[in-house]
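1. Quick one, what's the 3D model for this:
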Amino acid sequence: MVDSYGSSTRTVKAVSSQAVPGQPVMATPVPVSAYHLSGDEDAGLDTYGRSSNPTWRQLESALAQLEGATDALVFGSGMAAISAVLRTLAKPGSVLVVPADGYYQVRAYATEYLASQGITVRLASCHEMLEQAEHADVVLAETPANPSLDVVDLHKLGMVCRRRGARLVVDNTTATPLAQQPLSFGADLVVASATKALSGHSDLLSGYVAGSQPDVMAAIARERLLSGAVLGAFDTWLVLRSLGSAGLRFERQCVNAQAVATMLASHPTVRSVRYPGLPSDPSHPVASTQMTRFGGLVSAELDDTAAAHRLVERSELLVAATSFGGIHTSVDRRARWGDDVKDGFVRISAGIEDTDDLVADIERALSDPGR
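-> The predicted structure is shown next:
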């Protein structure tokens, strides 16, 4: 009978495997699923790719474990995760506080969309977050903030929100769960972009939400289903592939960032440096109480736009890129995106190069005008 099939039928049959509801079709790294329906019409598991996926569940279990949560939900990007949380928690008539010095698209989403839905949006810097939380129903904090690298005292903020009865959401993208556990300081939810250090190869977009309150997580899962802000199955597997080496990569990134920040702090061409791991940094006292590592980002102010461009041009190792957390050290001049910083302000994302090589390369690029 098989010999009588046409070419297309034969090739489809050749790659088919036994249909087991709730399991990937092929027992390979490729996380595809044909979503075979079970005979039990009430089962509801993996009936459609927008509602559930066995590879999602594996990744979500891993992310929940890393964040110290009971549950996690993956999304197609960090912004998809954040916007789903804000749509779920912030209702018309409520007061929402978002970072004034954090990721700019969060501010844009809150002011351009949520405010038009009858939500009062208040912008607060890291230093203003505690005061603004006293009048909020939902607080979104980003710490360390991107790109200023200021730090919010999560223990104090958590106490304010609990006393107020406000929901506290913490963007943990910069720190990652390998350096900071916001839920242990009283946060209701953690949101993050897994595009960055957790996936670490600059080849995908992904985000997630983690928490331990079943009703809240169920509401966010419903929002994901209805909005369709889902993560593709193959990208899900790519994040899973990357998590196994995330600890090693992040450890090297933190070591490199510390070394680069230390060098920059004493370099005559650098006007200022921010890194929570520097004892002289204003955020160091708070960061030391809530972070086990200080992350892979360093912010520095050079003379002007031209100086920022020269840094990359003269370097053998630096690349210009606006994302961060990858294996290559990258530089981003943040003023080009509208951040409220000086023209020569750069955010350096430390990669996994050998520390001595990286420090020497950046120092040469800053010091040698003839290169």
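2. all contacts plus neighbour counts: C-alpha atoms, from now on.
-> OK.
3. Can you get me a residue count around Lys156?
-> 12 (other Cα atoms under 10 Å).
4. what's near enough to touch it?
-> Leu130 (Cα atoms under 8 Å, 6 or more residues apart in numbering).
5. Also Leu248?
-> Applying Cα under 8 Å, 6+ apart to Leu248 gives no contacts.
6. To compare with the earlier structure, here is another sequence to fold:
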Amino acid sequence: MAALRARPQGIQTVYGGLFYGRYGTLTHRAAEEAHAVLEEGHKSCAVSSGRAAMVCVLMGLLRKGDVVLYSSDITPALKSFLCVEMKRLGVTSVSFQASSSRDALLSQHGPDLDRARMVLVETFSPSSPALADVPMLAELCRQRQSLLVVDNTWAFGWALQPLKEGADVSVASLGPLAGDQEWDLGMVTSRRELWPRIVSSCKRLGLVASPEQTYQTLRGLRTLPLRMRQQDQTTRAVVEWMMGVEQVSRVFHPMLEGGAAEKGFTGFPPILSFCLSSENSEEEQVEALVESLKRFRLGWDGSVGGELSLVWPVGLVSDWRREQNFRRPDESGERGRILLYIGLEEAGDLIEDLRRAFECLQEIQDGRT
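-> Model (predicted):
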């Protein structure tokens, strides 16, 4: 009883120490501390998913009358939450192009930026090869005393530390990046001043991370930098090889865009996409190419993050980001776009698999002529 009476009361007890399983266990604390170190933030809070993490941030930091300026390449689910649920609470949402330069952003969205309470951006999106310019956005937000929230899922822990570059909050979906493609877990990391409001929002909403998911993530974090560096190197090798493929009209990857170092990035996400040339982009040809791949499993860009390489024919099926079919050109204006996620396989094995698939594609083309 003496120890119970001496225990400090309030938020530090409920949200910082061991109080009740729903508020976290020692496993949760260990994973949160490790994540905060990787993100170079004050503290982190584990929740049930990446989407739940973003919901906690929005609900904890916004109020009626606020304006959110968000990048157009955020996930459809998050965009829906902003434009439907947050709108019901009196929050206005305005989108902008994540690849916009400083001058273009000020020219097109100057008034929106001036009245925005929060700017929300993804560091990288599979739908675009551009990397977010977090330092530039952080400077604009500081000048206007607004908050910069960054979805750092694709660069978490090794390629970019948003808080170090001036962001206020960093959010990440960690289940896949911890080495497992079957489950999810979200983390929120913030500056010291915002931490009480964010952690209170996480706990009040009850979006609890299970101890098992948290434990698996903690184990995966030990090898995360090693795995991501290897995947980065393999992806670069595949991109360089793809640039010389005759049947490919264009390759999309951040390393081809330039300017990554100026934006604070030290590496690239293990994702690339490419467009087949017009004479090779018919439905039969795209399907034959995908079916010929043996080391790439068929999967979509919402399930990436694990050790297995994936392929997704964006132009062949109705994509969840663009809601388009094969007969309509995608955002690049070209048909036959295919997305590749690079796992932990050897670069030579993946390139050989792609080479054989393109040989099959060439046989189809030769048969037509």
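7. Next up, the contacts around the residue nearest in space to the middle of the first structure.
-> With distances taken as Cα atoms, centre = their mean, Ser193 lies nearest the centre of the first structure, 2.3 Å away. Contact partners of Ser193 of the first structure, counting by Cα under 8 Å, 6+ apart, are 77-79, 173, 205-208.
8. Which residue range of the second structure does the longest helix anywhere in the first structure align onto?
-> Scanning the first structure for the longest helix, with DSSP state H as the assignment, gives helix 233-265. Helix 233-265 of the first structure corresponds to residues 211-243 of the second structure when matched by TM-score structural alignment.
9. distance of the aligned partner of Gly296 of the first structure in the second structure from Gly186 of the second structure?
-> Taking TM-score structural alignment, the alignment pairs Gly296 of the first structure with Pro270 from the second structure. Shown here: Pro270 of the second structure relative to Gly186 of the second structure, a distance of 20 Å by Cα to Cα, to the nearest Å.
10. Then Ile342 of the second structure?
-> Relative to Gly186 of the second structure, Ile342 of the second structure is positioned 22 Å away (Cα to Cα).
11. Report the separation between the two terminal residues of the match of helix 233-265 of the first structure.
-> Using Cα to Cα, the gap from the first to the last residue of stretch 211-243 of the second structure comes to 44 Å.
12. buried set for it?
-> Taking 16 or more other Cα atoms under 10 Å as the basis for neighbour counts, the residues of stretch 211-243 of the second structure that come out buried are 211, 213-218, 220-221, 224-225, 227-236, 238-239, 242.
13. next one: stretch 104-117 of the first structure
-> By neighbour count on 16+ other Cα under 10 Å, the buried set for stretch 104-117 of the first structure is 104, 106-107, 110-111, 114-115.
14. what's the answer for stretch 340-357 of the first structure, then?
-> For stretch 340-357 of the first structure, the buried set under the neighbour-count rule, 16+ other Cα under 10 Å, comprises 341, 343-353, 355.
15. Mind checking which of these are in helices?
-> Using DSSP H, Thr355 are the members of these that sit in helices.
16. need the contact list for His328 of the first structure.
-> Neighbouring residues of His328 of the first structure by Cα under 8 Å, 6+ apart: 317-319, 350-353.
17. mind listing the strands for the stretch 251-371 of the first structure?
-> For the stretch 251-371 of the first structure, strands defined by DSSP state E, counting those that start in this stretch occupy the ranges 272-274, 297-301, 319-320, 330-333, 345-349.
18. which of the contacts of His328 of the first structure does the second structure keep?
-> With contacts defined as both residues aligned by TM-score structural alignment, their matches' Cα atoms under 8 Å, 318-319, 350-353 are the ones among the contacts of His328 of the first structure whose aligned partners also touch in the second structure.
19. Throw these into CSV and include distance to Tyr48 of the first structure, thanks.
-> As requested, those are arranged in CSV below (distance: Cα to Cα, whole Å):
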residue, distance to Tyr48 of the first structure
Leu318, 43
Val319, 40
Ala350, 40
Gly351, 38
Ile352, 39
Glu353, 42
